Every structure is written in C-alpha cells, then in structure tokens.
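Novice: got a structure for you, letters missing:
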C-alpha cells in the first residue's frame, strides 16, 4: 500500500519534469532554427558569402571578393537584423495580447493597433514631411489612440473588442488611402512600399532604435508571462490567486503599443507575424511563452524576407510583408472558422 501511494505521488512530478524537458528541447530547437535562418539570410542569395569571409567582414577586415564588405554590411546584415528584431517584437507582442484577451484573433494587426501607428506615421511623413524621432512619436501616439478607442468601446468584452478593432482597421485603411491620394507620386510610392512591410531601406540608426525598444519589450513581457498565463484561466480565478489584474493589463497594453508602434515606424506593418507567432509557439511549447513566440516571429520574418528577395520568380522582389500576408491569410480564415465553431457535445447521457 505504501509503495502504491509513493508511486502515485511521484507520477505528477515525473510528468512535470518530462514536460519541462520537452519545453527546454523545443526552445533550444527554436534558437537553433532562428540562428540558421539568420545565417542563411546573411550568407546565401544572389551574392554568396562564405562563413570565414563573413567572420572577417564582421571584424572589420577586407576580403578578396570585390564589394563583399559593402554588400554584407549595407544590405544583407542590416536586413537580417531588422527582420530578427522586428519579428521578435511582433511575435512577443502578439502572443502577449492574445494571452491577455484570451483569444487567438486578438493580435495587434487584427485589432488595428498596427494600422493606427501606420496611419499616424504615413500622415507625418507624406503630409507634414517629418522624419526620425518625430515619426516614431507619432506612431506611438496613433497606436495609443486606437487602443484607447478599442478599450473604451469594447467595455471589457472580448468579442466586441475584436469587432471594434476590425472596424477601426477598415476605417484607418480608408484614411491611409485618402492620405496617399493627397500626396505626390514620389511620396505615395515610398509610402506604399513602406506600408507593404519592407526592410529594404532600413538603416543602422533605425536598427539601433529597434534593438533598444525590442530588448525593453521582451524583458517586460517575459517578466509578465507567468501572470499572463494565469489570466488565461479567467479573470476571477487570477484575481483570487493574487494576480494584480489592472497593473498587468495596463503594462501589457502599454508595452505592446510601444513595441508595435516603434517597429512599425521602422519597417512598416509586417502582416500577420503577430497573429501567427502566438498559436505556433503555443502548439510547440504547450503554453504561452513570450520567448518562444519571439523566436517564431523572427523565423517567420527572416524566412519571408528571404523568399521575397530570392525565391519569387521574376525580376521584381517582393517585400517581406507581402510574403507573410500571403501565408497568414489562410491562417486567419482558419482561426475565424474555428473560433465560431460550437463545442462538441458529449456522447454520454446528460446528467
């Protein structure tokens, strides 16, 4: 009897240990895949660079291949870093928002937060002629304004929040079209390329800004991850377990808006990365993990940029946002269908 009781007591601990080992293995695998696609984006393509030459270029040494230093340091490496940072921020913010709202559709791009930042940035760049920090501040203000409207009109109801976000996104898209019509041809062309979600013209100061904000976003959201997982079980239970509900919601919303806005001001609204990263990472890890969602977002963005730059037939190179949009559209349709599906009835008799 004592042996059976002891075996029964150790079974949950054994299960938890196996689950933790599986999560650790999956996290290491995601890190390795992220590193692999990052190296592929830097080394492969129309101009191939060997690993020894790449290391020498990073050290500041010149290699024998003509123009290799310029191509790596001004094209390949900046684009790879921008995709890495932007994808990580979008992935982490999307997973945090989905966990907070308890709905896989509640990503910043579906709710219209990304479009709020885009609208403000496009207005300031094309109509007012702003650049640099002014555009970043305007993008943050636009994202905060959209978030305030969503929270005010939704009144804490998740379905209403999603509907309000979709309606605002449609209205903001129309406003962007009006802004483009009011601008000249050159401004409209630059804005359209940016609105598609592109890292082709990213600069090192923008990468530095994105790295600082991305590090802040990831650290804060990772620190809140435990409370967010508890909130997924329901607000009353989370409050009963001591989770500071108001503080967690306010900080999460603020950090998500700032992260999405700053990233959008650098490379535009890269479609569906925030939507895809959360569900994929939850399927791999078995629960919401901010770090895993950030790695999945980085993988999607880097791979999408590589596909658009080198694997699309024809002479035209597609921005990364178009590739991720094509991949994310069917996933969005699947999420919409499954979220509206009624729960299955039990085959047993009703009690």
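Specialist: The structure has been received and is ready for your questions. Keep in mind that what you see is a predicted model, and the values were worked out from it rather than measured.
Novice: switch to C-alpha atoms for all contacts and neighbour counts from now on
Specialist: Fine.
Novice: Can you give me the first-to-last residue distance of stretch 68-78?
Specialist: End-to-end distance for stretch 68-78: 14 Å, by CA to CA, to the nearest Å.
Novice: which other residues reach it?
Specialist: Applying CA atoms under 8 Å, 6 or more residues apart in numbering, the contact partners of stretch 68-78 are 41-43, 49, 54, 57, 62-63, 200, 202-204, 207.
Novice: among these, who's most crowded?
Specialist: Ranked by the number of neighbours (other CA atoms under 10 Å), the contacts of stretch 68-78 place residue 42 first, at 26 neighbours.
Novice: rewinding a little: which one of the contacts of stretch 68-78 is nearest residue 301?
Specialist: residue 41 (10.8 Å; CA to CA).
Novice: this is the comparison structure:
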C-alpha cells in the first residue's frame, strides 16, 4: 500500500489518498475523507427516506416504517408505505442521484462550475418535448415521458454539434448551452400561449417539477436507466480525472479525449432526460450537488459517486420541506429546489467573481 497527497494550487494539502495494489498491477485508490463523506451522505439519504415515507396526512413513525418495509407492518401501513409513498421516495432518490451525477460529468467536462443541464439547455429540451406532446397531441403520461426523453436527446446532440470546433471547449459549451436555453424557453412560452387552458394547466404542473403521484411505473424505467448508465460513467472516472488536467495531458496519458468526452456527455444527457421524464425538469440539483460534494470530500476529480449521493440528499430534503415547511400548502418540490438553487447560484457567481474566474 502506498500513500499519496494531492496538493492545491496554493501548495496546501487537499487530501491524502491510499493506493491498494493487487495482483496483476491492479490498483484501487482510496481517499479516507471522501469515503467517510460518501458513507455519511448515504446514511443521511437513508434516514431522510424513512422520515419522508412516514410524512403525510397519515403520519407513520420511523420505526413503524422500517417494520413495514421488512414485511411486519399492519395492512393499512403496508398499503400506505409500499403502494403510495415508497415509489415517490424511490423516484426522489433516483432522480436526485441521476441529476447529481449528470451535473458532476458536465462540470468536469466543461471545467466550469456553471456546467449544468439546467444552464446548458438539456432540461429545457426535455421540457419542450414534453410540452409538445401535452399541448399538440394531448398525450398520456407515457407519451409525455417519451417526448421528454426525445427532446432532451435532440437538444444534447444539437448543442454538442454547435459547440464542437476541433474539440469541445468548456466555455464555448456553456455559452452555446445558455443560448440554446434562451431559444428553448421562448419555444416553451409559445407552446403555452397556444395551448388550451386544460393542457396549459397540465403543462405548468409538469414544468414545475413534482414528485406528487409518482408510482412504480416511474420507478422501474428510471432504475433501469441508472443501473446501466451509472457503471458506465463510474468506469470512465479515471479518464475524466485525467481530462480535468487538460486535453494535452490526457492525450499523453493515453486517454481518447473526444471519444471519452462524447461518451460521458451522452451518458449525462440520458440521465438528465430520464430524470426529467420521471419528475419533470427539477432545477438546480445538478448544479449544486457536485459542488457541495466537492466541498464536503475536498477531493480532486469529478466526485461522481459523491455528487450522486448529494443529489439524492438534496431532493429528499427538498421534498420533505415542500410537504412540511409551508403548513397546509404543499408545494411542488421544483419550487423548493428553485428557491434554494437561486440563492446558491448567486453565491456561486459571487465566489467565482472574487476568485477572478468570471
């Protein structure tokens, strides 16, 4: 076992990592602080999930929630927990994790803390696809989800092609994404003005981002997407870490930069569109989760797994706040994340300006 130290640009120590070497030259890098932070985030997510399952008009104590999940609850508790509330909580966990990991990928690829699906237009692309199905074709929930996925994927492909010029530069990607967001927002407003009142009301509910009424039909597709995409992204973590040092350095270390970047961006877009299809375009989770995870772990690199766990925690806490913090008026979770995220974005912009990066 060897021990290495990561240094910050100012020469201070960022974190200590241990490399466990196995047979055949294999190596596993462990950073104790990042490991502890990840376990802490997982524990917080588990506790919040149990609390959230017990939250509602019919309150259930956390211990009774655990007993019910283990198959020892009463018939009434079993119906409320397993049929009504557990799917909603699982959607929150999966959507938060998907957005957190997607945000970590985009911020690492663009080498910009503002690199987020919210600001790059992919969430708006999903919104346009869903709204087109709602307002033009009066489609059902399955059709709306398919429209959200198609809109997000088409937007991602368009942004990538426009931003590509002998490779993808971080700030060019952000600028193109912001321009795409403005155009797509105008298209959203146009679709709303042309829609019937019933369709416009339904569209506005979807646009806000909500976990209300989520059931197992949203859980399984999202779970399958995360089960496929998460290992793919995590498997590229080492290459992504090298790409953060610059394309030339990554090339010298044997990384196929453009192929890896395209693969990771495609994976992150799939995660974003799947999350939007399940719960609507929930804002700012993808922006804030990776940055908060990086500050918590103090680890170099993209912090993919920590970002996913932080995303789940943020969405679970926001959903709990949407149900409990405003009295009898329950708000869609997208309203809460928008309020918190707006404050966070202002703080991030001020911090980046003071650091001289914008």
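Specialist: Yep, that arrived. The shown structure was predicted, so the numbers you read here are calculated from the model rather than taken from an experiment.
Novice: Switch the contacts of stretch 68-78 of the first structure over to JSON lines, and while doing so, append secondary structure and distance to residue 131 of the first structure to every line.
Specialist: JSON lines is the format used below for the contacts of stretch 68-78 of the first structure (DSSP: H, G, I helix; E, B strand; the rest coil; distance: CA to CA, whole Å):
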{"residue": "41", "secondary structure": "helix", "distance to residue 131 of the first structure": "28"}
{"residue": "42", "secondary structure": "helix", "distance to residue 131 of the first structure": "28"}
{"residue": "43", "secondary structure": "helix", "distance to residue 131 of the first structure": "32"}
{"residue": "49", "secondary structure": "coil", "distance to residue 131 of the first structure": "34"}
{"residue": "54", "secondary structure": "helix", "distance to residue 131 of the first structure": "33"}
{"residue": "57", "secondary structure": "helix", "distance to residue 131 of the first structure": "31"}
{"residue": "62", "secondary structure": "coil", "distance to residue 131 of the first structure": "34"}
{"residue": "63", "secondary structure": "coil", "distance to residue 131 of the first structure": "36"}
{"residue": "200", "secondary structure": "coil", "distance to residue 131 of the first structure": "17"}
{"residue": "202", "secondary structure": "coil", "distance to residue 131 of the first structure": "13"}
{"residue": "203", "secondary structure": "coil", "distance to residue 131 of the first structure": "13"}
{"residue": "204", "secondary structure": "helix", "distance to residue 131 of the first structure": "15"}
{"residue": "207", "secondary structure": "helix", "distance to residue 131 of the first structure": "15"}
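Novice: could you dump the residues you listed to CSV with distance to residue 296 of the first structure?
Specialist: CSV is the format used below for the contacts of stretch 68-78 of the first structure (distance: CA to CA, whole Å):
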residue, distance to residue 296 of the first structure
41, 16
42, 18
43, 21
49, 25
54, 25
57, 28
62, 34
63, 34
200, 21
202, 22
203, 24
204, 24
207, 20
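Novice: Around whichever residue in the second structure pairs up with residue 215 of the first structure, how many other residues sit close by?
Specialist: For residue 215 of the first structure, the aligned position in the second structure is residue 227, judged by TM-score structural alignment. If you count neighbours by other CA under 10 Å, residue 227 of the second structure ends up with 11.
Novice: what do you get for the one 10 residues further on?
Specialist: For residue 237 of the second structure, the count of nearby residues is 19 (other CA under 10 Å).
Novice: what residues are up against it?
Specialist: 302, 304.
Novice: Could you report the separation of the alignment partner in the first structure of it from residue 289 of the first structure?
Specialist: Here residue 237 of the second structure is matched to residue 225 in the first structure, going by TM-score structural alignment. Here residue 225 of the first structure is placed at a distance of 7 Å from residue 289 of the first structure (CA to CA).
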